[in-house]
Every structure is written in structure tokens, then in C-alpha cells.
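1. give me coordinates for this.
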Amino acid sequence: MYDASDPRAALAGTPKTQPAATEFAGAEIARFYEEPPQESGPEGRTWYVRGQNFLIAYTRAAPGAVLSRAVQPDEYVVLLQDSGTSVIIEAGGQREEVPGYSLAVVPPGASSVTVPKGGEVVRIFSTQSKDLAARCVNASSYATPHPNLPSYAPWPAPRGGYRIRAYSLDVAPAPGRFGRIFRCSTLMVNIIDPYEGPRDVRKLSPHHHDDFEQGSLALGGAFVHHLRWPWTVDMTQWREDLAAHCAAPSVCVIPPPSIHTSRGVDTGVNQLIDIFAPPRMDFSEKPGWVLNADDYPMPGQG
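-> So this is what the prediction gives:
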């Protein structure tokens, strides 16, 4: 259910790929500002949290920090929300200086992300990175796969082969487009347009997903994530409604098929980033929504 002004109101319904849900998982919440990091050392401090198919590594990097991957099985994303935090990415013999306020896709294999001045760096991986998945604060929550999610399958490789690809986040809003969406073979990241002050409670967007999780990463302001689960004939599966207050930086992993909506509540700038793995087909089918669609084909495309 969307307000008429929300671009998602025009999304076509997608056929269900999962049977009707009879059991449910809870939300996964990590408030980095009040929890100890999973790694702390000369490179800085890093918090890890996961969904079933994606994981987020949030780093407060020290000046000169090098965040490296010796054996990376698939593509991952580097998100630089802060315009003052630039990085140098090296992978596959390629070296790219990436300015702040950018998103970069890093190819499989060995790679490094150097942060000359330090700052806030977000890396987003699929959970095929088993070593990182094991570090997540909520790793035990996924000892058994969560229900209502199909097996993970990546999307096609990029046109022109794997390499470092960097994109500026300085993209003006456009009528009918929802946020600033980028995808790669493993992930979809939507940097939702920030807004000043609390969200209008008369224009919320309660909706649900049948068969994929959503990771909502707060990097500015504060949000209340509202979730409600369906009732079934089995009362042992019923869950209480949730209204989780999460300031930045934090993550809320929203499980299917819970009804959910998030509202910014800070008086300043509220910034939310939504993460999906693999990419969403409905967003991908909307012309102009995925800003780097020319680089990454959808399944079945050449």
C-alpha cells in the first residue's frame, strides 16, 4: 500500500514464487552506535551484520586503513556516503581513486580498499563470503536458513567483464523514479533520497515482500521501522507488532512476508539505504530506475 505520490505505487505485481507462508522469522536489528564492533585494530573499527543472502560491513576506518580481501568469491559494493571520505580501490591489476559520495562495485578475487584520510566506509557482500558471514553479530540467527526465501542465485556477469566500476551518488531526483538504484551481479542498493525532518505520517508505505529480505541501513538521522506479521491458523507462529527505533548508523533486516514501513523521525537529515540480494526484478523492470542498468544485464538478457 503506497501513497499515490510514491513511485512504487506504479509497480506491477509480481507472481509469487514461494508457497503461502506458514512460519515466520523475526527482524534482525543492529545498532552500531550502542554495540561493540566485531573487529577493532589499527585499521579502525568494523561492525558486521547479515541477512540470509547479504551482509553489511560498516567501518570507521583509521587514516591509511587498508580493507583487503585475499580470496573474494563474487562482486561486492563499496558505499561512500560521506563526500569527505575517498578511497583507492585495487583489484585485478586495476587501480581506481574513488571520491566520496560514490558507490563502487569491486570484482571477485583479491582486492583492497585504502582509506587515505580515514572515515566511514560501508562494504556490502553476499553471504557467499563465508568468512565474513561468520563474523556477523547475528551469525547464529542464520544457523538454520530463514523461511520464505528461495535459494540464492546471482544475476548475470557484467557486460565487458568484471572490473572496478565507480558511480557518483550526485544524481538529481527524477519524477517517477524511486531513489538512486544501482545493481551488480550479487546485490541491489537503493540510496533513497534523503529528506529533512520527520516523515509525514499520513503518507507512509506499508507493504510486504513475498520472497526476499530487505536490509535497511540508516546512515543519517533516525528511523522507526514498523513491522507486522500475518496471522495463520497456527497461533504459535504469531508475532507481536514491532516498532524499532534505530538511529544512525544501524541496520534493520526485514523478513518476508512481514508488512513494513519505515519513517524518519529526526529533525535533521534522514538517510536510509535499502539492500537486496540478489537484485529485485520489479525495480529492474522499471525503465530508468537502475542507474547502471547498461553495465549489468538482467537474467535472460545478453
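2. could you use CA atoms for every contact and neighbour count after this?
-> Fine.
3. can you tell me the SS state at Ser140?
-> helix (DSSP: H, G, I helix; E, B strand; the rest coil).
4. distance check, it against Val49.
-> Distance, Ser140 to Val49, by C-alpha to C-alpha, to the nearest Å: 11 Å.
5. who has more neighbours, these two?
-> Val49 (28 against 10; other C-alpha atoms under 10 Å).
6. need the contact list for that one.
-> Ala30, Leu55, Ile56, Ala57, Ala133, Cys136, Val137, Asn138, Ala139, Val251 (C-alpha atoms under 8 Å, 6 or more residues apart in numbering).
7. next, the structure of the following sequence, for comparison with the previous one:
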Amino acid sequence: MSSRRLANGAQLIDFSDAEGGTRRYARAANFSAEWIVPAMGEVAVESAEEAIVVLPGGGEIAAAGWRHRAEGPSVAIVPPGRFAVAADAAAAVVLATDRPDLDDAAALNAGGVADPRIAPVGVPFARRVPLTAPLVLPIDAIPVPPDNGRLRFVQSATISINIVVYDGPRGRTALSPHEHDAIEQGTLAIAGDYVHHLRAPWGRNADAWLEDVHLDAPPGSLLLIPPRLIHTTEGVGAGAHVMLDIFAPPRRDFIAKGWMANAADYAAPPA
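-> Okay, here's the model as predicted:
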């Protein structure tokens, strides 16, 4: 396991190179991401808000009073409280904004300085009907936007994710470099190899300009992208590519466009 901080403010965390029983997680400004491999068995989790659990190879989620099994690639919105996660054929990912069971000082990327440009989560979205057990969605069944079959969008009360799925390399003539003003983005590679392209905008002082970065990212790597850093990600090589883009709080612009598959489950707080 490793963590690397770049001069442009981005961080690359590698979850993949550790023994099976080792807890591995990273801390972003507004969320944590824990990587749970099958060899770890059933792993206890506690979340003060709804959590998002991604099970790319299937697995189980259980708590007092309920147990849910996902036979294939799935994503689950899990109610607050204590539960357990076990991954089957591939690592599971637990995303949450408030994990009282995790020590931030033990995160792989511990010791960073808070970025004041990142807007806080604020008031959570309000679920219209409280969850008493997980809402488990097969990834293939999540609707896609009419003009982009690669993307699927899901939210919890405090997080939203884009699940990006495609086969083969992503065309180099169809990349989407962009930046965010007050948002930190997490990009987690689940399957396939990637190159993250990062560009720091130029200011008036040429002595402060930074070189572009073209960063190799294998499965099990998490890139944390700070505000105002131009970025795009290119899937390289053959085979399946599965990637998560992670945001906290949920992306209101994606909700407004009608892309968020489960947006109707929530009432948004005042902007």
C-alpha cells in the first residue's frame, strides 16, 4: 500500500499491494474510501450517515435484522449504523462521509493539510422514506444518460458516484478535460488500466507554472483531485474498464440534468 502527493495538489493512493488481512482506507476532505478484498472475510463497518458499498464481484452486506447477497456487480445504499461487508470475486469499496470506526491518523494518506477551497458536505439530503435495509442495485440495471452509455449515477444522502463502464481503450480523441471550482473529486480504478492527465492552470507568475502530469493508474488506485486542477482520465489497453468518480456532497448539477438514478428518493437541502 502506498500514497503519493503530487506538486499540483493531487494524491494517488494504491490499495492493491497489501496482505489480505490489512485494513486499507484513504481519507478525502469530505469522505473516506475503504478497499475490502475477499481474503479479509467479513469486515465490520460503522457509518453515521448512509454509506455506499460497491461490490464489483458480488458479495454480502449484513447487520442485525437483515442480510443481503449480491450475486453480481452491484452497488448498495446502506442505512446509517453498524454493518458488515464481505467481498466475493473482487474487492469491495465502502464510501462514507462519517466513519467513527476509522482512525484518520491510520489512513494511507494521513497527514495532509486541509484545502480551504473544498466546500463542506453541509446538510445531508433527506431520504423521503427512511431505509431499514440496504437498497441493492445491479450495476447493469442502473439507467444511463441517453447520450452516454458509459455512465451510471447513484447518490446517498451525502455522496454521489459516477460508475464508468466500458470495454477496451477510451478513444484519445474523445477525452473530457475539465476542472471544478469548490469540489474535490475521487477517481477509483476498479478494473482496467488508466492514465490520469492533470494540468495546473497557468497564473501570471511563470516561475510558478507546473508541468503537465500523465499518471499511470492500475486497478486499486484512488486519485484525489483538488479544485481548479484540470483533469481527464484515459482508459488504456484491452478488456473491461470500471471506474468510480466520487463526490461529497452529491452533485446537484447531475441531479438537475436528470442523470441521478435514485434522485427521487431524496429531498435536497437548500443550496
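8. and the TM-score between these chains?
-> Once superposed, chain against chain, the TM-score is 0.86 (TM-score structural alignment, normalised by the length of the second structure); 262 aligned residues with a C-alpha RMSD of 2.5 Å.
9. quick one: map Ala48 of the second structure onto the first structure.
-> Structural alignment (TM-score structural alignment) places Ala48 of the second structure against Pro73 in the first structure.
10. and Leu175 of the second structure, by the same measure?
-> By TM-score structural alignment, Leu175 of the second structure lines up with Leu204.
11. now for Gly268 of the first structure: what does it line up with in the second structure?
-> By TM-score structural alignment, Gly268 of the first structure lines up with Gly239.
12. swap in Pro297 of the first structure?
-> Per TM-score structural alignment, Pro297 of the first structure is aligned with Ala267.
13. same question for Glu90 of the first structure.
-> Using TM-score structural alignment, Glu90 of the first structure pairs with Ala63 in the second structure.
14. what residues are up against its match?
-> Here Ala63 of the second structure is in contact with Arg82, Phe83, Ala84 (C-alpha under 8 Å, 6+ apart).
15. any of those buried? List them.
-> With burial judged by 16 or more other C-alpha atoms under 10 Å, the buried subset of the contacts of Ala63 of the second structure is Phe83, Ala84.
16. tell me which of the contacts of Ala63 of the second structure you also see in the first structure.
-> Mapping the contacts of Ala63 of the second structure onto the first structure (both residues aligned by TM-score structural alignment, their matches' C-alpha atoms under 8 Å) leaves Phe83, Ala84 still in contact.
17. inside strands: which ones of the contacts of Ala63 of the second structure?
-> By the criterion of DSSP state E, membership of these in strands covers Arg82, Phe83, Ala84.
18. ok, the second one touching Glu50?
-> No - contact criterion C-alpha atoms under 8 Å: Phe83 of the second structure and Glu50 do not qualify, at 11.3 Å.
19. nearest residue to Asn72 of the second structure in space, please, no chain neighbours.
-> If you look again at residue 72 of the second structure, you'll see it is Gly, not Asn. With C-alpha to C-alpha, 6 or more residues apart in numbering as the criterion, Gly72 of the second structure has its nearest non-adjacent residue at 4.4 Å, and that residue is Gly58.
20. quick one, what contacts the one you found?
-> Gly58 of the second structure neighbours (C-alpha under 8 Å, 6+ apart): Arg69, Ala70, Glu71, Gly72, Pro73, Ser74, Ala87, Asp88, Ala89, Ala90.
21. from the residues you listed, which single one is nearest Asp193 of the second structure?
-> Checking the contacts of Gly58 of the second structure against Asp193 of the second structure with C-alpha to C-alpha, the nearest one is Ala90 at 15.6 Å.
22. contact partners for the nearest residue to the closest one once chain neighbours are set aside?
-> Nearest non-adjacent residue to Ala90 of the second structure, counting by C-alpha to C-alpha, 6+ apart: Gly57, 4.7 Å away. Going by C-alpha under 8 Å, 6+ apart, Gly57 of the second structure touches Glu71, Gly72, Pro73, Ser74, Ala87, Asp88, Ala89, Ala90, Ala91, Ala92.
23. try it again at 7 Å.
-> Gly72, Pro73, Asp88, Ala89, Ala90 (C-alpha atoms under 7 Å, 6 or more residues apart in numbering).
24. export the residues you listed to a markdown table and tack on neighbour count and distance to Thr158 of the second structure?
-> Formatted as a markdown table, the contacts of Gly57 of the second structure follow (neighbours: other C-alpha atoms under 10 Å; distance: C-alpha to C-alpha, whole Å):
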| residue | neighbour count | distance to Thr158 of the second structure |
| --- | --- | --- |
| Gly72 | 17 | 25 |
| Pro73 | 18 | 22 |
| Asp88 | 19 | 27 |
| Ala89 | 16 | 28 |
| Ala90 | 18 | 25 |
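25. closest to Arg170 of the second structure among those?
-> When the contacts of Gly57 of the second structure are compared against Arg170 of the second structure (criterion: C-alpha to C-alpha), the nearest one is Pro73, at 21.3 Å.
26. strands of the stretch 101-250 of the second structure, start to end?
-> 126-127, 135-138, 151-155, 160-167, 185-191, 193-199, 213-217, 221-225, 230-236, 240-247 (DSSP state E, counting those that start in this stretch).
27. please pick out the residue of the first structure most distant from its centre.
-> Distance from the centre of the first structure peaks at Val233, with 33.0 Å (C-alpha atoms, centre = their mean).
28. what distance do you get for that one to Gly118 of the first structure?
-> Val233 of the first structure is 53 Å from Gly118 of the first structure, by C-alpha to C-alpha.
29. try Ser129 of the first structure
-> Taken as C-alpha to C-alpha, the span from Ser129 of the first structure to Gly118 of the first structure is 24 Å.
30. try Gly215 of the first structure
-> Counting by C-alpha to C-alpha, the gap from Gly215 of the first structure to Gly118 of the first structure is 25 Å.
31. cool, Gly26 of the first structure as well?
-> Gly26 of the first structure is 35 Å from Gly118 of the first structure, by C-alpha to C-alpha.
32. and Ala110 of the first structure, by the same measure?
-> Taken as C-alpha to C-alpha, the span from Ala110 of the first structure to Gly118 of the first structure is 21 Å.
33. kindly report the same for Ile181 of the first structure.
-> On the measure of C-alpha to C-alpha, Ile181 of the first structure and Gly118 of the first structure end up 26 Å apart.
34. tell me the SS of the match of Ala48 of the second structure?
-> coil.
35. show me where the stretch 1-150 of the second structure has helices.
-> In the stretch 1-150 of the second structure, no helices are defined using DSSP state H, counting those that start in this stretch.
36. about what we covered before: right, and the match of Pro297 of the first structure touches Pro124 too?
-> No - Ala267 of the second structure lies out of contact with Pro124 (C-alpha atoms under 7 Å); the separation is 9.3 Å.
37. who has more neighbours, the two?
-> Pro124 (19 against 13).
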